[in-house]
Structures are given as C-alpha cells and as structure tokens.
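>>> Sequence and predicted structure are below.
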Amino acid sequence: MQSATTDTEGPAADPEIENAGESPPEWQVPTVLRPIARLVLWAWRTLLGSIGTFGRLVLLATDSFYGLFRDIVKMNHPWKETLTQAWFMMSVSGWPAILISVPLGAIIEIQVGSLASQVGATSQAGAMGGIGVIQQAAPMISGILMGGAVGAAVAADLGARKIREEIDAIRTLGINPNHRLIAPRLAAMFIVGPLMCILVVFVGLSTIYTMTLLQGGVPGAFFNSFAAFASTTDLIIAVVKTVIFGLLVVLVAGQRGFEASGGPKGVADCVNATVVLGVMTTFAANVLITQLLSIWFPMKLGF
C-alpha cells in the first residue's frame, strides 16, 4: 500500500525546473551585492510607476480640458456647479491668504529695508519689496494655499466618492467623470486664481506701504520708486502663474482622488499625496516659469 501511494505521487519537484523562466532567485546574487540589487530594483520600479502616473495625469488633463471647452462651446457647461466650487475654494483659502500675506509683507519690508539702508537706497526699499510680492510672493502663496487647502478638499471629496463607488456609478450611467467632476473645478480655478493673486498682492503691498510709513518713509517716494520698478506686465504674469498653479493642483487632486482605494485610509493617503505633490509641483512650475520669463521678459528699470 505504501509503495503504491509513492508511485502515484510521482517524483519530487525540482526547484530548478520550477524557477525556469522566472527572475533569478535572490540566493544567486552575492550577499555583498544584495542591498545594491534591492536599491536598483526599487529605483526601477519607482521610475516605471512615476512614468505611468505622469501618463495618466496627462490623459486626465487632456480629457478634462476637452470636455470643458466642448461644453462651453455647446453652452452645456454646469455653471452653477462651477460657481459653487469657486465659492468653496475662496472660502477655504481666502482668510489663510490674508493671514499669511500680512506677516510675509512685513518680513520682506524689514529685510529689504535693512539692506537698502546699508547701501543708501532707503527710498527704494518699499518699491523693491513690492516687486518681490508681485513677482514671487503672491503666486507662490496662492499656489501653496491652493495645494494645501483646495487640493486637500478636492482630493477628499473625489476620494470619498471613489470609495463609495459613486465614480463607477457615474460611468455606468454613461457620464464621463472627468467632464462632470474635474472640468467644473478647472473652470472655477480660472475664476479663483486671479482673485486669489490680486488679494495677496493688495494685502502684501498694503502691509509694505504701512511698514514704510512707520519707518519714516515718504509716500511720494514710495509710489515714484514703485512705478519705476513695477509694470502692468508683472501683475499679468503673476495672475497667469497663479492660474497655472491652481490648474496643476486641481489635476493632481483629481487623479489622486480617482485612484483612491482601501477605505478611509485610502482617502487619507490620497489627501496626503495631493498636498505633497501639489506643493512640489507648484515649486517646480515656478522655477521653470521664472527661468523662462527671465529670458523673455528681463527686468527693466523705468528711470
């Protein structure tokens, strides 16, 4: 009986035959090189994952903008939803923008004023600080706030919808979720971006002007020097940069929200990823845009 049972089981499995066609097992890699092999494998997988994520982001952006412009041309765009989203975005980022712009404007004026007094250019301190607010501080403050507040809110909303399978239900009804959920938020950002930038510029310049007067400055010298440094082009560029940052934040939040999985923890993870990626994308885009603008629009003084 035992011999019959042994015959039916067949020969023992050969590990070399089982591993045929698969990647070499770890025991074939020398022990010294195993940490390096793991690092190379992790880097390769991360690179492939990053390329895939970027590709999905490009597809999402293309489809969402196509749906946005198509619905506007056909007069089928949900403007009520757009205005609702715009009001929500301003409500979650308006007061933080004001609260950040006041101390930032004061710090800029103190630092620039101290440096200007050392080189004998006290009358130019307020204008130089104002230029810093318009060209860099206003777009960056707006982008960071939208990446932290607006992006987190959008990602949480879309991630919760994905977990509750609402996104799948929308697709089942024959509705494109990119056109229904992402496009109105992109349209809202075209409204919120300029308003946010102008709000930060106004509060920042008001703070710098007040600090200049407290330090004994002359209002006429402030405005004359400011007109010599600043131009309408600077404000237009700042508004355009803010809109670009906002659109990138909405797209990143939309992608993270649509790819959420794993229950409430998945929603928390997508919100965390949105904030980090939104802020990093804003900084990267600002560096690229600033470099290009320094080539195309070099700063000129109006003396």
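Received, thanks.
>>> drop to CA atoms for contacts and neighbour counts, all remaining ones
OK.
>>> quick one: contacts for F65?
F65 is in contact with A183, L186, counting by CA atoms under 8 Å, 6 or more residues apart in numbering.
>>> Put this next to the first one:
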Amino acid sequence: MAVQTEVPTADPERALHVVAKPAREIGNFFAVSLDILVQMFRPPFAWREFIDQTWFVARVAILPAILLSIPFNAFAVFLLNALLVELGAADVGGATAGVACITQIAPMVTVLVVAGAGATAMCADLGSRTIREEIDALRVMGLDPVRGLLVPRVAALTVNALLLNAITTATGLAADYAFTVYLQNVTPGAFASSLTLLVGLRESLIAIVKAVLFGLAAGLIACYKGITVGGGPQGVGNAVNETVVFSFMTLFMINVVLTAMNAQMAS
C-alpha cells in the first residue's frame, strides 16, 4: 500500500512578509532622507550643532585618512611604475600616479574613513539618544529632531568627506612623488610634467562629486539607522555594524557609476 507524503507548500503570507520587510525599510529610508534634504535648505539652520559635528568628524577621521592614503598610493604606484620601467616609459610615472590617486585611490580612502569612522560614530551617538528616548522627548517638547540633530550631522559629514578627499589627494600625490623620484629614480621634472597628462578638470570635478555624494550617502544612512534603533544597547551595536556594511555597499556603487560615467565622457 503506497503511503502518500504531503509536500510542504510555502506560506504566501510569510513569503510576502519576507519581501515586504526590506521594501518597507527602503521606503522608510528614502522618506527620512527626503525629509532631511528638504529641511537642509529651510531656515533656521543649526549652525552650532553643525560646527560641533564637523569638528568631531574631522578629529576622528583626519589621521586615519592620512595613514591609509600613504600605503595605498605607495603600493599602487610601485606596481604601476615597475611595469613602466619594464616598458621603458618611466618618465610618465607622474601620469599614472595622478590618474590612480585623484580618480580612484583618494575617493576610495575617503569611502573607508567616512564609513568606518565618521558614519559609525554618528550612528552610535544617535542610537544612544534613541534608546534613552531623547528623540521622543524632543518631539514631545515640540522640537524637530530632523532639523536640530539629523540635518547638521549629514551636512557635517558631507563637508568632511569633501575636505578628506582633498587631504588624501594631497597626501597621496606627495607619497607618489617620494616613491617615484627617490626609490624608482624618476626625475622630478618628468614626474611633474606628466602629472596632468591623463588627469584634467573633468577628472578633478568627478572626484569632487564623488566625495560630496560619499559624505551625503553615509550621513543619510547613519542618521536613519541611528533614529530607528530598537532592542536596547545590542540594537545600537547592530545598527553601527549595518551602517558600515550599507555605507560601503552604497559608496562603492556610487564610485563605480561615476567612474563609468567619466570613462564614457572621455571616449
């Protein structure tokens, strides 16, 4: 006698819930981000909080940015110049250093520092305020936490990303010069004359746009994760980890899109 076994079927309501939860999170993120962007251009602006947050992010991010920029650039330039020496084109070492540092390495270092230091610190601060119900207390008192807390933090992270990109670019070019001239015996004049061979105004503007979008995206993600924390101190830790992951994913996608646009305009 054949025994019929019942094949389990997927619960449609459960499957819908699994799909709806991330969709709801994305919708809530865009709603909060739109609110922040709208409030950013409406007076009054929380200048005191903006200055405090700008100094806070600069204090925790400048040194890591410099320390990361030097080995990243040195390693890349060493490999590129080793290939150029084999091809007998060592005099164009400045061109490879310029295009590598300005268009790729400096923005990538900015990604790492902005997401790993600045955004996580902001998320932890806002998450702590949320679990202590300070955000709800502001709403009860008739104060807008978006205007008073979120807007200055996003603006501060955007400004710091732009400044960090400039710092990492200058540090990287100095490291490229030192390694190219003193270790690979390229003349300083040849390095300087070929520096702008592959990098012009368009590449510099693309790098600036990258930095601004990096800071803006990381700030929006950090603020959203910070004010939607749940589950006490453990939830704050989870929000910080998610901020790092989501910031890296978003910022790398921005970098890929803008790099592809730059390559398309150059062709």
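Now that the structure is in, tell me what you want to look at. Predicted model, so just to flag it, every value in this text is computed and none were measured.
>>> TM-score them against each other, please.
TM-score for the superposed pair, counting by TM-score structural alignment, normalised by the length of structure 2: 0.92. Supporting figures: 262 aligned residues with a CA RMSD of 1.9 Å.
>>> residue ranges of the helices in structure 1, please?
Assigned by DSSP state H, structure 1 shows helices spanning 2-9, 15-18, 34-73, 79-118, 125-132, 138-145, 151-163, 166-172, 177, 183-214, 219-229, 232-258, 264-296.
>>> and the ones you listed, which is most packed in?
helix 138-145 (a mean of 27; mean count of other CA atoms under 10 Å).
>>> Dump the helices of structure 1 into CSV; add distance to Q28 of structure 1 as well.
Shown next, in CSV, are the helices of structure 1 (distance: least, CA to CA, whole Å):
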stretch, distance to Q28 of structure 1
helix 2-9, 30
helix 15-18, 12
helix 34-73, 10
helix 79-118, 56
helix 125-132, 59
helix 138-145, 48
helix 151-163, 43
helix 166-172, 45
helix 177, 48
helix 183-214, 52
helix 219-229, 67
helix 232-258, 39
helix 264-296, 37
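>>> Map A138 of structure 1 onto structure 2.
Correspondence of A138 of structure 1 to structure 2, assessed by TM-score structural alignment: A106.
>>> And its match, how close does it get to S247 of structure 2?
17 Å (CA to CA, to the nearest Å).
>>> One more: N73 of structure 2?
Taking CA to CA, one finds N73 of structure 2 at 23 Å from S247 of structure 2.
>>> One more: G116 of structure 2?
Counting by CA to CA - G116 of structure 2 and S247 of structure 2 are separated by 9 Å.
>>> Repeat that for E6 of structure 2.
Applying CA to CA, the value for E6 of structure 2 to S247 of structure 2 is 45 Å.
>>> what do you get for C123 of structure 2?
As for C123 of structure 2, its distance to S247 of structure 2 is 12 Å (criterion: CA to CA).
>>> Over to A89 of structure 2?
39 Å.
>>> Same question for A31 of structure 2.
Look at A31 of structure 2 and S247 of structure 2: by CA to CA, they are 18 Å apart.
>>> One more: A211 of structure 2?
13 Å.
>>> likewise G215 of structure 2?
10 Å.
>>> ditto for T171 of structure 2
Distance, T171 of structure 2 to S247 of structure 2, by CA to CA: 24 Å.
>>> With adjacent residues omitted, what lies nearest to the counterpart of E49 of structure 2 in structure 1?
Under the alignment (TM-score structural alignment), E49 of structure 2 maps onto E81 of structure 1. Counting by CA to CA, 6 or more residues apart in numbering, P184 is the residue found nearest to E81 of structure 1 once chain neighbours are left out, at 6.4 Å.
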